[in-house]
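Undergrad: Got a predicted model here, sequence first, then my questions.
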Amino acid sequence: MTTIAPSPLLHAPGAVATADGRTAWHYGGPLKEQKAAFESGALFDRSDRDVISVTGEARLTWLHSLSTQHLTSLKPHEGTETLILSPTGRVEHHANVYDDGATTWLDTEPGRGEALLKYLELMKFRTEVEIKDETAEWALVTTTGLVAAEDESDHPLARAPERQPVPVAKFASKDLLAVPTAVHPGAPEDAGWSRRTDALRPGTYDRLLPRADLGRHLEGPHRIALAGTWAWDALRIAAGLPRFGIDTDEKTVPHEVAHWLAAAVHLDKGCYRGQETVAKVHHLGQSPRRLVMLHLDGTDEHPPAHGTPVSLDGKEVGHIGSAVQHYELGQIALAVVKRSAVADPDVRLITGDQAASL
């Protein structure tokens, strides 16, 4: 993927850069930023995410055949999520999706776009689609609670996202509609688009805009409160939202992640790579691991690092994905653990020097 210069929002007062120097870790008050973003509204600079476009009349049918989501029924200016699996059902790619009627846009984790782009290119065969890395030209931001159109009942973004319930094992096909399991309403902008996800709280919106326009959020009528990646991680962990490759690993199957199973997987669609594993786990058993949120006791002032073991009765049962200090909940983390270890909701776990509970 294209190497991208640091975000112009790093010029905001108080900005402290992330380790890779591309966006802001915080703007001087990480806990205040979390509170403001959740209670009143703020803008998260997510311009480090990789962006891919797919054009051509066959784009949705083609992506439908490759991934876990039901995409042939995705309407113009709607979004969703999808996964691409290995032949054995392990999650190899995750992407948020938006179709504007002519182009399907995929945004994925920073640094993961190149592998996704290569995979899509390999799977083109004779399909008439064009795939392009758009990261140099387009950037993603997320706002909470700040879209005036939400008050306009006839505006597309006034409609809350729709999600089908996850069906029980051995369900009847009629129980799951032939549409995406999660539908995020969207609307075109002067340049780019907006997509309502309600991911962090009701009134959470993603926006794709020209990268050259990022700096306008520092000035004039476009200036709004900014929140860094620390605040983003705190609110998404509290909401149970994983980061692919951070809170998951090479062994992860969709059933380990409750959010993905509900939002990115359609359990009754045509054949795709890894479908056999998804169906088998859903109908015949449970995944051996789960992604869970942990509350830490705070005896160590620093949240545990990525990969820190999680143990039960002296035996390692999992590891930390991402951990953070939350403005209200204290230290929280997402961790992949053995399902058998957390069968009791009152279980007491240990990670690093801290006790942890579900």
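TA: Happy to help now that I have it.
Undergrad: switch to C-alpha atoms for all contacts and neighbour counts from now on
TA: Will do.
Undergrad: For the stretch 201-350 of the chain, which segments count as helices?
TA: Assigned by DSSP state H, counting those that start in this stretch, the stretch 201-350 of the chain shows helices spanning 229-238, 258-263, 275-284.
Undergrad: With distance to Asp20 and mean neighbour count as added columns, please give those in TSV.
TA: Formatted as TSV, the helices of the stretch 201-350 of the chain follow (distance: least, C-alpha to C-alpha, whole Å; neighbours: other C-alpha atoms under 10 Å):
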stretch	distance to Asp20	mean neighbour count
helix 229-238	12	22
helix 258-263	27	19
helix 275-284	35	16
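Undergrad: take the one below as the second:
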Amino acid sequence: MGAAYSELPGAVIDEAGLQHLGNPVVEQRRLASGEALAPLGDRAVLAVSGEDRLSWLDSLSSQSLAHLAPGVSTEMLVLDPQGRVEHAASVLDDGETTWLIVDRGDAEGLLGWLRKMRFRLRVDPREADDHAVVGGTPAALANISPAAPAGLPLVWTDPWPAVAVGGHAYAAVEPHPGADRAWAEAIVTHEEETRMLQAAVAGDLALAGLVAADALRVAAWRPRWASEVDERALPHEVDWLRTAVHLEKGCYRGQETVAKVHNLGHPPRRLVALQLDGSNSVLPVRGAAVRVNGDEVGAVTSAAFHHEEGPIALAVVRRSVAVDAELTVDTEDGVIAAAQEVVVPPDAGATANVPRLTRLSRRPAAQ
């Protein structure tokens, strides 16, 4: 990290970066309203230069990138031959370089794979370790100066939950809970990151931690490589066809499985949103068992305390789990009840045209 966030009063920091400043719930409200920015130390930046960069990335990934216009935000997945997710990246091109924002734990693996796939093409993938990532609403990001090496500010605007051209939505609720989440991520130099920290220390700028940023993501049902992806993950299972997969583009690794599951079959697992019993204020860890009548049927992928909804989680469960099943989740303090809200329905895939359902109103904020 390029800035010393330990200078901030109340800062809690670990190897991923600034976790919070003492009150994650207040930080969430400020982040959601555009009053704060979040240094995303758990992200890394890769850069791909060269004349063939877009057509090359198009051939390797799930997204249609060959004609991506400068400044347009999208995302891509790299799949294995069986269609399982191996890597994920947010994508932005500035006319000279394609910039990839990735989860830090995925950066080395993705970069290594891209370098192996260059062959004789005019491409140069590299780690842009002289840059950092800052998240917040587009309005809040106006308070800092993103990098702009080609004259175009490097601000990636999250397309979630809109359905991109060539994409498909499985979540059957309207409005989608992510519709109210205005989220963008700016690529900044370490000098700009330091200036942002100095403004925060002086009281001229409010910051929020990773805990707050992730709670807003979980409430929006937004999948992430670091959380929702395991060795079996298919994009269909977490509704990632919505923004990261182009179903009508040319051939790429894993495409056959993507098409078969979407057109002829069903994903074996499905994402659910959980409203957790908050009486003892404990959250399950990633990987915690989700059960029906004591039998394990899935696992928690993300959990958070949300400023409006209280304790919530995302989990991947077997497709066969009934949508009205009474679920429980294991925690270090024992088993807690979990009310299920369907994200990906059991019939997603071959019968994907599920009716839209009105979403239940959010429950009152936890006291």
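TA: Thanks, I have the structure now. Small disclaimer: the values here were computed from a predicted structure and weren't measured.
Undergrad: The helices of the stretch 201-350 of the first structure: which one's closest to Leu329 of the first structure?
TA: The minimum distance between Leu329 of the first structure and the helices of the stretch 201-350 of the first structure falls on helix 229-238, with 8.4 Å, by C-alpha to C-alpha.
Undergrad: what does that closest one contact?
TA: 18, 23-26, 30-31, 33-34, 37-38, 44-45, 199-200, 242, 293, 322-326, 332-334 (C-alpha atoms under 8 Å, 6 or more residues apart in numbering).
Undergrad: mind running it again at 6 Å?
TA: With contact meaning C-alpha atoms under 6 Å, 6 or more residues apart in numbering, helix 229-238 of the first structure is reached by Trp25, Pro30, Gln34, Leu200, Val324, His326.
Undergrad: Go through the helices of the stretch 201-350 of the first structure and name the closest to Pro165 of the first structure.
TA: Closest approach to Pro165 of the first structure among the helices of the stretch 201-350 of the first structure (C-alpha to C-alpha): helix 258-263, 7.0 Å.
Undergrad: Give me the residues contacting that closest one.
TA: Residues contacting helix 258-263 of the first structure (C-alpha under 6 Å, 6+ apart): Val166, Thr181, Ala182, Pro254, His255.
Undergrad: Kindly recompute the last result at 10 Å.
TA: By C-alpha atoms under 10 Å, 6 or more residues apart in numbering, the residues outside helix 258-263 of the first structure that reach it are 68-69, 80-83, 94, 162-167, 180-183, 239-242, 253-255, 264-265, 267, 278, 290-292.
Undergrad: Just the buried ones out of the residues you listed, please.
TA: Using 16 or more other C-alpha atoms under 10 Å as the burial test, the contacts of helix 258-263 of the first structure include 68-69, 80-83, 94, 164, 166-167, 180-183, 240-242, 253-255, 264-265, 267, 278, 290-292 as buried.
Undergrad: The residues you listed in strands, which ones?
TA: Taking DSSP state E, the ones among those that sit in strands are Thr80, Glu81, Thr82, Leu83, His94, Ala182, Val183, Arg290, Leu291, Val292.
Undergrad: any idea where the strands of the stretch 101-250 of the second structure begin and end?
TA: Residue ranges of the strands in the stretch 101-250 of the second structure, as given by DSSP state E, counting those that start in this stretch, are 124-127, 131-136, 155-157, 173-174, 184-189.
Undergrad: packing partners for the first one?
TA: Right, strand 124-127 of the second structure. strand 43-49, strand 97-103, helix 104-116 (3 or more C-alpha pairs under 10 Å, 6 or more residues apart in numbering; DSSP states H and E).
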